[in-house]
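Enquirer: coords below, sequence missing:
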């Protein structure tokens, strides 16, 4: 063949082998496809060492020990805690465990399953274009040696992060840097996860909090997170982490064994899930990130499961929106209130947990809340600020973001 990777059409090509791409490939090939035959699927990922490869990270979500990825879970916590700026704590037990999966474990575990399934092929290439062609979709790019790659499929799913954010009325950034730390003496509570500890130095605009996930009494992931309009420098993140660790945990010396860092757009922009008749976007590119929280892993699982059900039933496998319309509206109102300063940053979340049973707030954060939950949560927020933000939403233009962070 004159072009690397060129061949006859397959059922599906998935661009990207991260959480979204691997989850969809797993579900599409877990059982026979339409007609009872195994799916033919090509999973395209950037060459090793290329900038297109995502760095190692952790994904957290609420789940059960019966979940299909249970064997890949690094740690789980049933006891959760919120700590206000004045030190007041809300500690509670969650009916569903808060769980962490390391991306390296997920990629290895699910990748191993796919390697044993007939009809699944992996190609390393940098993708330049995914487009409709007669009868399906075409994916073109080049491999590590610069040779062209061209793939044809009935359906193509693109999980690459968008180069630009969609036009939005409000866009904030959730940006963070986390240390995996080891301390010399017992300091952490291994059964308790600190979801939000507001005893961090609060920025002039926006809000910040620490996020502490202990693995045992001497090891934990300690993360500094900000909601604001611009990220910090690495030295500024490290200074904030150093201040928090020494002031709150007072370790007798600590060692940073690994670091993770990232930026999550918090936007009410509408992420298009279709890029053509046979080309779809999934994962973060398909709107899986919850605008108010930055959580995406559980939504990715819901989205990929729905796509697989449609494909196995012989229907057009168009990805559904993974978040309910009313949740997106509530998120848009909250983002607007925070961005305008009408709702005080840290105080907003502190009051949210003080005025509601924690389980109700967790259901909302996880996207499983009822209308009754949401009505009660709304009454517990600064109503005038939220009402003003709600009423002005239809009048605000959606402005294009300059670039995707």
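Expert: Happy to help now that I have it. A quick note: this is a predicted structure, and the numbers were derived from the prediction, not measured. Numbers count the residues shown, from 1 in each chain.

Enquirer: hey, let's count contacts and neighbours off CA atoms from now on
Expert: Noted.

Enquirer: so what touches the helix or strand where residue 328 lies?
Expert: Counting by DSSP states H and E, the element that carries residue 328 is helix 325-340. For helix 325-340, the surrounding residues in contact (C-alpha atoms under 8 Å, 6 or more residues apart in numbering) are 170-172, 206, 266-268, 291-292, 343-345, 367, 385-386, 389-390, 393.

Enquirer: and if you look at stretch 236-246?
Expert: 176, 177, 179, 199, 200, 201, 210, 222, 223, 224, 251.

Enquirer: I'd guessed the third one sits against residue 259; true?
Expert: Going back to what we said before, that points to residue 179. Yes: at 4.8 Å, residue 179 and residue 259 qualify as touching, with contact defined as C-alpha atoms under 8 Å.

Enquirer: which ones are touching the residue most central in space within the chain?
Expert: The chain has residue 296 as the residue nearest its centroid, 2.9 Å off, counting by C-alpha atoms, centre = their mean. Applying C-alpha under 8 Å, 6+ apart to residue 296 gives the contacts 283, 284, 288, 289, 290.

Enquirer: likewise for residue 225?
Expert: 174, 175, 176, 177, 208, 209, 210, 211.

Enquirer: ok, now residue 189?
Expert: 214, 216, 217.

Enquirer: how about the first one: what's its closest non-neighbour residue?
Expert: Sequence neighbours aside, residue 220 is the residue nearest to residue 214 in space, at 3.9 Å (criterion: C-alpha to C-alpha, 6 or more residues apart in numbering).

Enquirer: out of the contacts of residue 296, who has the most neighbours?
Expert: Most neighbours among the contacts of residue 296, by other C-alpha atoms under 10 Å: residue 283, with 29 neighbours.

Enquirer: isn't it up against residue 300?
Expert: Yes: applying C-alpha under 8 Å, one finds residue 283 in contact with residue 300, separated by 5.5 Å.

Enquirer: overlap in contacts, the two.
Expert: Shared contacts of residue 283 and residue 300, counting by C-alpha under 8 Å, 6+ apart, come down to 19, 20.

Enquirer: immediately after whatever helix or strand residue 20 lives in, which helix or strand?
Expert: Assigned by DSSP H and E, residue 20 belongs to helix 19-29. Note on helix 19-29: by DSSP H and E, the next helix or strand toward the C-terminus is strand 41-45.

Enquirer: what are the buried residues along the very next helix or strand once past that following strand?
Expert: Next along the chain after strand 41-45, taking DSSP H and E as the criterion, comes strand 58-63. Of all the residues in strand 58-63, those buried under the rule 16 or more other C-alpha atoms under 10 Å are 59, 60, 61, 62, 63.

Enquirer: quick check, the fourth one in contact with residue 366.
Expert: Right, the one you point to is residue 62. Yes: using C-alpha under 8 Å, residue 62 is in contact with residue 366, at 7.1 Å.

Enquirer: second structure follows, compare the two:
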């Protein structure tokens, strides 16, 4: 007598940002699976519009949501010298969160096993055969969801102890200038001509959308965020004094802060409950890049479930995390000059290789070669020191997401 076909695994994903929707999309795409995404109702728990950027070769999964691409990159060193970089065969791409979310929600709605629920997720606990999520709907009704697996992308209330923690904090303006001021073929990845803080580093960031439109941002890697007034002053100085934009209008603004930390984020909080996204350690500690890592991790998680494995792999490998810990500590102690360090990396390393390194997809031989292009003495001293340092608690930064 033949057995009835097995029921597709039931999965609940908490959070409808980049990590949650990317995983849900990958699960229904590779199926079979029944996936429910729990998103907060309209209100203070829903984040505002965000910008995510990444580099990619060839056609991508979310090309319909890509707002702009750039075939060339530029880095301005602290001495004012400009490096124009060709990342071919990759291109730098921008996705706005609203377009991404609309695209993925439409795909989930068309998939046999996909659905989205608007509710505030509360407690998550293991139960027989999986996990249970207690939710509250927008009209105040209780809602209980059960699944074989739960993947939680909500921001953590506490950060794990770390040896080093900096913050990447930024504010950006979408500007429209009176005359043509931008080259739509070139993205300004790091512009170190801005005044540098006493601790950490700062840079400008320009993503042209047309000859007279661009996202212009001011970013710092430091221990504490700035006040709103300080961000506005820094942006105004960068736009007017350094970029020389002349007259312009600010059409909208975005702001964020994320931890750059060597903390060990737990990937599992229950027998059937896993953390994903920034909460699961997907943000690259030394750069803040997240979106590309989320895509790779989503594919790896979907493969693990499909193969019946009881755990999921980490977003970044051990080597990448170890190298980032050294870079973070060297920056925090001032052993390396941040603007000089990053400018020299771009100057001395072939751009496609360096971009793969920043994404964590290089081989150990390639990483060794890149390491020889960094200040060997300070980096070696830091690597020797790290195992002797005690991990300690750090404050949780204000809510925000990486633009990368």
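Expert: It's in. This is a predicted model, so every value here is computed, not measured.

Enquirer: quick TM-score on the pair, please.
Expert: The TM-score (TM-score structural alignment, normalised by the length of the second structure) is 0.93; 390 aligned residues with a C-alpha RMSD of 1.5 Å.

Enquirer: aligned to the residue nearest to the centre of the first structure, what sits in the second structure?
Expert: Aligned against the second structure by TM-score structural alignment, residue 296 of the first structure finds its counterpart in residue 290.

Enquirer: quick check: that match vs residue 259 of the second structure, distance?
Expert: The gap separating residue 290 of the second structure from residue 259 of the second structure is 12 Å, by C-alpha to C-alpha, to the nearest Å.

Enquirer: shared neighbours, the two?
Expert: Counting by C-alpha under 8 Å, 6+ apart, nothing touches both residue 290 of the second structure and residue 259.

Enquirer: am I right that residue 353 of the first structure is in a helix?
Expert: Yes: per DSSP: H, G, I helix; E, B strand; the rest coil, residue 353 of the first structure lies within a helix segment.

Enquirer: what count of nearby residues applies to it?
Expert: With other C-alpha under 10 Å as criterion, residue 353 of the first structure counts 21.

Enquirer: nearest residue to it other than its sequence neighbours?
Expert: residue 361 (6.9 Å).

Enquirer: contact partners for the equivalent of the one you found over in the second structure?
Expert: In the second structure, the residue equivalent to residue 361 of the first structure is residue 354, according to TM-score structural alignment. Residues near residue 354 of the second structure by C-alpha under 8 Å, 6+ apart: 345, 346, 370.

Enquirer: check residue 52 of the first structure too.
Expert: 46, 126.

Enquirer: do you know how far it is from residue 144 of the first structure?
Expert: 12 Å.

Enquirer: anything in contact with each of the two?
Expert: With C-alpha under 8 Å, 6+ apart, residue 52 of the first structure and residue 144 have common neighbours residue 126.

Enquirer: the equivalent of residue 188 of the first structure over in the second structure - nearest residue in space that isn't next to it in sequence?
Expert: Aligned counterpart of residue 188 of the first structure in the second structure: residue 182 (TM-score structural alignment). Leaving aside its sequence neighbours, residue 182 of the second structure sits nearest to residue 211 (C-alpha to C-alpha, 6+ apart; 4.7 Å).

Enquirer: tell me which residue of the first structure matches up with the one you found.
Expert: Per TM-score structural alignment, residue 211 of the second structure is aligned with residue 217.

Enquirer: just confirm its match is within a strand.
Expert: No: Residue 217 of the first structure is assigned coil when assessed by three-state DSSP, not a strand.

Enquirer: count the neighbours of it for me.
Expert: 16.

Enquirer: list the contacts for it?
Expert: Per C-alpha under 8 Å, 6+ apart, neighbours of residue 217 of the first structure: 185, 186, 187, 188, 189, 190.

Enquirer: apply 7 Å and report the result again.
Expert: Counting by C-alpha atoms under 7 Å, 6 or more residues apart in numbering, residue 217 of the first structure makes contact with 186, 187, 188, 189, 190.

Enquirer: SS state for the second one?
Expert: Spelled out, it's residue 187 of the first structure. coil.

Enquirer: before we move on, back to that, relative to residue 14 of the first structure, how far out is the match of residue 211 of the second structure?
Expert: Applying C-alpha to C-alpha to residue 217 of the first structure and residue 14 of the first structure gives a distance of 41 Å.

Enquirer: can the contacts of stretch 236-246 of the first structure go into a markdown table with extra columns for distance to residue 84 of the first structure, secondary structure and neighbour count?
Expert: Shown next, in a markdown table, are those (distance: C-alpha to C-alpha, whole Å; DSSP: H, G, I helix; E, B strand; the rest coil; neighbours: other C-alpha atoms under 10 Å):
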| residue | distance to residue 84 of the first structure | secondary structure | neighbour count |
| --- | --- | --- | --- |
| 176 | 19 | strand | 23 |
| 177 | 21 | strand | 22 |
| 179 | 22 | strand | 21 |
| 199 | 7 | coil | 18 |
| 200 | 10 | coil | 22 |
| 201 | 12 | coil | 15 |
| 210 | 11 | strand | 26 |
| 222 | 17 | strand | 22 |
| 223 | 16 | strand | 24 |
| 224 | 15 | strand | 25 |
| 251 | 21 | coil | 17 |
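
Enquirer: circling back: of the contacts of residue 354 of the second structure, closest to residue 395 of the second structure?
Expert: Proximity of the contacts of residue 354 of the second structure to residue 395 of the second structure (C-alpha to C-alpha) peaks at residue 345, which lies at 30.8 Å.

Enquirer: what's the burial count for the closest one?
Expert: Neighbours of residue 345 of the second structure using other C-alpha under 10 Å come to 16.

Enquirer: counterpart of it in the first structure?
Expert: With TM-score structural alignment as the criterion, residue 345 of the second structure pairs with residue 352.

Enquirer: any idea how far its match is from residue 334 of the first structure?
Expert: 12 Å.

Enquirer: any idea how far residue 75 of the first structure is from the spatially closest residue to residue 280 of the first structure that is not a sequence neighbour?
Expert: With C-alpha to C-alpha, 6+ apart as the criterion, residue 280 of the first structure has its nearest non-adjacent residue at 4.4 Å, and that residue is residue 274. The spacing between residue 274 of the first structure and residue 75 of the first structure, counted by C-alpha to C-alpha, is 36 Å.

Enquirer: quick one: which of the two has more around it?
Expert: Higher neighbour count among residue 274 of the first structure and residue 75: residue 75, with 19 against 16, using other C-alpha under 10 Å.

Enquirer: ok, now which ones touch the alignment partner in the second structure of that one?
Expert: Taking TM-score structural alignment, residue 75 of the first structure has residue 68 as its aligned residue in the second structure. Counting by C-alpha under 7 Å, 6+ apart, residue 68 of the second structure makes contact with 93, 94, 209.
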